[in-house]
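> Predicted coordinates and the sequence they were generated for:
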Amino acid sequence: MMKRFVTILFIISCLRLFSQTPVVLWERGYDNPELAFGSILKTLEGDFILYAGEQLTIKMTSDNQLIWETSGIHTNTITAKNITLHADGNIYSVKNSNPSIPNSLGLFQYDNNGVLTNQWSYPHSDVLFITKLVATQDGGFLISGHKTTSGSGISRNGWIAKLNASKVIEWEREISSSDAIQLQTATQTTDGNFLIAGHKKYDNGTSDFYLAKIDIQGNLVWEKEYGGSENEDVWAVNELVTGNYIFAGASISTDGDVSNNNGFLNVWVIVTDANGNLLNEQIITDGFLSFTESSIIVESDGGYTIGVINDNCVQGATNFNLQRFNASHQRIWEFCSSEGGLYDLVKTDDDGYIAVGFGTINGVSQAKAIKIGIVLDNESFALQNTSFYPNPVKDILHIKSDIVFNHITIYTVDGRKVMREQIQNNQINIEKLPQNLYIAKLVSENEQEVNLKFVKN
């Protein structure tokens, strides 16, 4: 009951602010036709790292203020997601090879200013191609990609390795079958295990979504393939707040597990349970060459936001395209920008989104970043900035707001109503309430509502 009640209150407040389509709040670009931002990372301080290959990495604030820019952060390609932020505050990247050691793997550590401070090398007998670096809950890393055994031609197997907090390889695992497996992405789940995904390519040239779960020791828990009679490939994976898993990629098929593909290459999203069983699938674009290489943003209401390169949301060009879905997989809003291609996406502390990739600004092709969000009217802005003080509180709870509120209803976190009072001078006497955590619903003169938490000492 407690979890359901808190979720209901959260959804009510979120839908009031975000049921409308966001707009561009700012955009920035770097005038170099060779550059594209392939990754964006959110720092512990709430700033952002934008990576455009070894030529350019920048750190900036949410309101588009440049903090620093540098070059020389090592990864394989611009769009490979093998750069991450760690709980120790450092930036880490991984690259396939060290020029002095063929077929080796290099891990690089950079400080908060983008300065190289340490590096590690791991010789390997096979040719590795790394697509994802994940900072793990135990202070280590998961590295995923695929490998080609030296001299074996083009056959490929999936490959993952786990490093501990001392940057020592704990284990590595080859994901092999009679068909080629290429891993594109990975994430750690709340149970400490790992999801890995990419595609399995068959002898007839077609491919399916390949999904697998690996435990913390590197053992295979399950593996699944989903798709149709043509080609599918996963590029993003995450765990929803429901505990289900979401995978996004591209599909050409119109049969099998794939439904409603009315174009050619389109973005296909599937949701599975914790055992990899298919719960939901949908094509979310209607283009000719639409695909995604972006992260999936998991939303607190059980939904998700996906960034795609879409060639059909604005006719005649590829575009930055963001789509927000609720927990029932229904689209709440869709945003399409001017010409360009979106490679990654992150959510900001003020509930906006920063999307990065390439595009044109004032007619010039360049690495591009845009921030989108809701422009609030005066009352909505005031509601969003309403708060309680002091909090925790002993007797008199004050409301800090430009809004005049009429009454307050107070609930325990398990949904039991314990007080309903008229509000005088934006303050309430809660002295008689027992010590506990409470959720309060404030209602204004024109029936606008806001839900806030407070602690009674």
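Looks like it came in fine. Numbers count the residues shown, from 1 in each chain.
> from here on, contacts and neighbour counts on C-alpha atoms
Fine.
> which residues of the stretch 101-250 of the chain fall in strands?
Taking DSSP state E, counting those that start in this stretch to define them, one finds strands in the stretch 101-250 of the chain at 104-110, 116-123, 127-135, 141-148, 157-163, 169-175, 180-188, 194-201, 207-214, 220-226, 232-239, 245-251.
> next up, a second structure to put side by side with the first:
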Amino acid sequence: MLIVSFSISYTQYWERIYGENGDCHARSIVQTSDDGFVIVGWKSIYGYSDVYLMKIDNLGTLCWQKSYGGDNNDFAYSVVETFDDGYIIVGKTESFDSGPYGDVYVLKTDSLGNMLWQRTFGGSGVECGNDISQVETGGYIIVGSTSSFGVGTKNIWLIRLNESGDTIWTRTYGGSSVDYGWSVKQERDGSFILSGGTWSFGAEECDYYLIKADSTGDIIWERTYGGSELDYGRSVALALNDGLIMVGSIFSFTAPDCIWIINVNRDGTIVWERTYGMGFDNYGHSIAQTEDGGHIIAGETWGILPLPNLYLLKINADGNTLWERDYGDSSFASGYSVIQTNDNGYIITGDIYPFDEDSSRIYVLKTDSLGEIDWVREIPNRPDDISLSVFPNPFNSVCEITVPENAKIEIYDLRGNVVATPCSADKSASLVPLDKGDRNRASAKVSG
């Protein structure tokens, strides 16, 4: 018996712009259990912003989109797929806040984006949630900032929630000035790593601020890094040998601004530090560990043109540059979230202002392992039928296959290995020998 299958090749590396009316912004992307992606941010149509969640498949096709919020401004900065295949989102609300300036806003949805519950946290001041992670033992951890609680003008705020969104505990960190929390990760030992910036400690201006807290939020150690100028800390990721790696931008030791990456050991001591960039000013917003032990970084680079491009940087475990790319052409483009995908490529999301438009759009790029992109091309429909005859049928050791001109035949075994190519574009054949009793040659692929 001969089983015939058709194959079609296509590319999974692409570039997409989403959004129509109003301004659309993206701040976080995750790959989902079905190999698609969800993106969160906000969308402004009639003057006010709503939290915006969209689901796309692995080719960038929009599956569904949802908006959440009230009569005022609401924003989202981070999304995570939860153990139940739903999503948890954190940001800021001015619609449901307890004061006039905004509260931390948390939303839980099912797998289709339908809201299950929402919570707000805050006081009479200004609060914001910048990042959320799922805790291995259940529930969630949020990092952001608060001016209602703590000892300073604004302090880092860490909030531990159970699976229903109820508060287990909260902690504030920082000094008498301004401090902010940007990113939070849970380590293998159950502790939490917080990254951000501080004006309270360190040198004269803003410095990188890194905190390690135990599973109840008590500080194990805290460190600052930087000089006398503005050095803004952003995202943190795990590194090899139980180390950590943090990205942001630095002006203290370079002019103009450069992306600054520091690698620290388990005690927060710097192992190495590097600056990066391909333009006049460069800013790093997101960092993620890759399968090879290195890291991928997304941000923006300002070159000769007066508009930035989205910037993607790949480094190895020692901080050496493997490659760097920029995207966006003559548009204003920035990258705010990057992850490595299941096929060892990368997906990045952020904002783009197309050169012929006044509004921001959501910008998503799916690249290969080297940061390259190719547009998805239209694939011609496969033929409904093909003239193919096998004689004799069934056959024992030799058969004759008649196919159309320029067709290609590949014989496969049961394990999917090509074991014979009796006919191709530059090779014609009519007799296909099979060893007598060879039961492994199970199928043939015909293309042309």
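All right, it came through fine. Note that the coordinates shown come from a computational prediction; the quantities given were computed from them, not determined experimentally.
> Superpose the two chains and report the TM-score.
The TM-score (TM-score structural alignment, normalised by the length of the second structure) is 0.71; 353 aligned residues with a C-alpha RMSD of 3.2 Å.
> coming back round to it: now render the strands of the stretch 101-250 of the first structure as CSV, adding distance to residue 378 of the first structure and mean neighbour count.
As requested, the strands of the stretch 101-250 of the first structure are arranged in CSV below (distance: least, C-alpha to C-alpha, whole Å; neighbours: other C-alpha atoms under 10 Å):
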stretch, distance to residue 378 of the first structure, mean neighbour count
strand 104-110, 42, 20
strand 116-123, 46, 14
strand 127-135, 41, 24
strand 141-148, 45, 24
strand 157-163, 50, 22
strand 169-175, 54, 16
strand 180-188, 40, 26
strand 194-201, 44, 26
strand 207-214, 47, 24
strand 220-226, 48, 15
strand 232-239, 36, 26
strand 245-251, 37, 26
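> could you redo those as a markdown table and give each row distance to residue 374 of the first structure?
Formatted as a markdown table, the strands of the stretch 101-250 of the first structure follow (distance: least, C-alpha to C-alpha, whole Å):
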| stretch | distance to residue 374 of the first structure |
| --- | --- |
| strand 104-110 | 34 |
| strand 116-123 | 38 |
| strand 127-135 | 31 |
| strand 141-148 | 36 |
| strand 157-163 | 40 |
| strand 169-175 | 44 |
| strand 180-188 | 30 |
| strand 194-201 | 33 |
| strand 207-214 | 35 |
| strand 220-226 | 36 |
| strand 232-239 | 25 |
| strand 245-251 | 26 |
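> And the ones you listed: which comes nearest residue 442 of the first structure?
Closest approach to residue 442 of the first structure among the strands of the stretch 101-250 of the first structure (C-alpha to C-alpha): strand 232-239, 32.8 Å.
> Show me what that closest one is packed up against.
Under the contact definition 3 or more C-alpha pairs under 8 Å, 6 or more residues apart in numbering; DSSP states H and E, strand 232-239 of the first structure sits against strand 180-188, strand 194-201, strand 207-214, strand 245-251, strand 296-298.
> which strands and helices sit next to the longest one?
Put plainly, it is strand 180-188 of the first structure. Other helices and strands packing on strand 180-188 of the first structure, by 3+ C-alpha pairs under 8 Å, 6+ apart, are strand 127-135, strand 141-148, strand 157-163, strand 194-201, strand 232-239.
> mean distance, the last one to its aligned residues in the second structure?
Aligned to the second structure and superposed, strand 232-239 of the first structure gives a mean residue distance of 0.8 Å (mean C-alpha distance after the TM-score superposition for the first structure).
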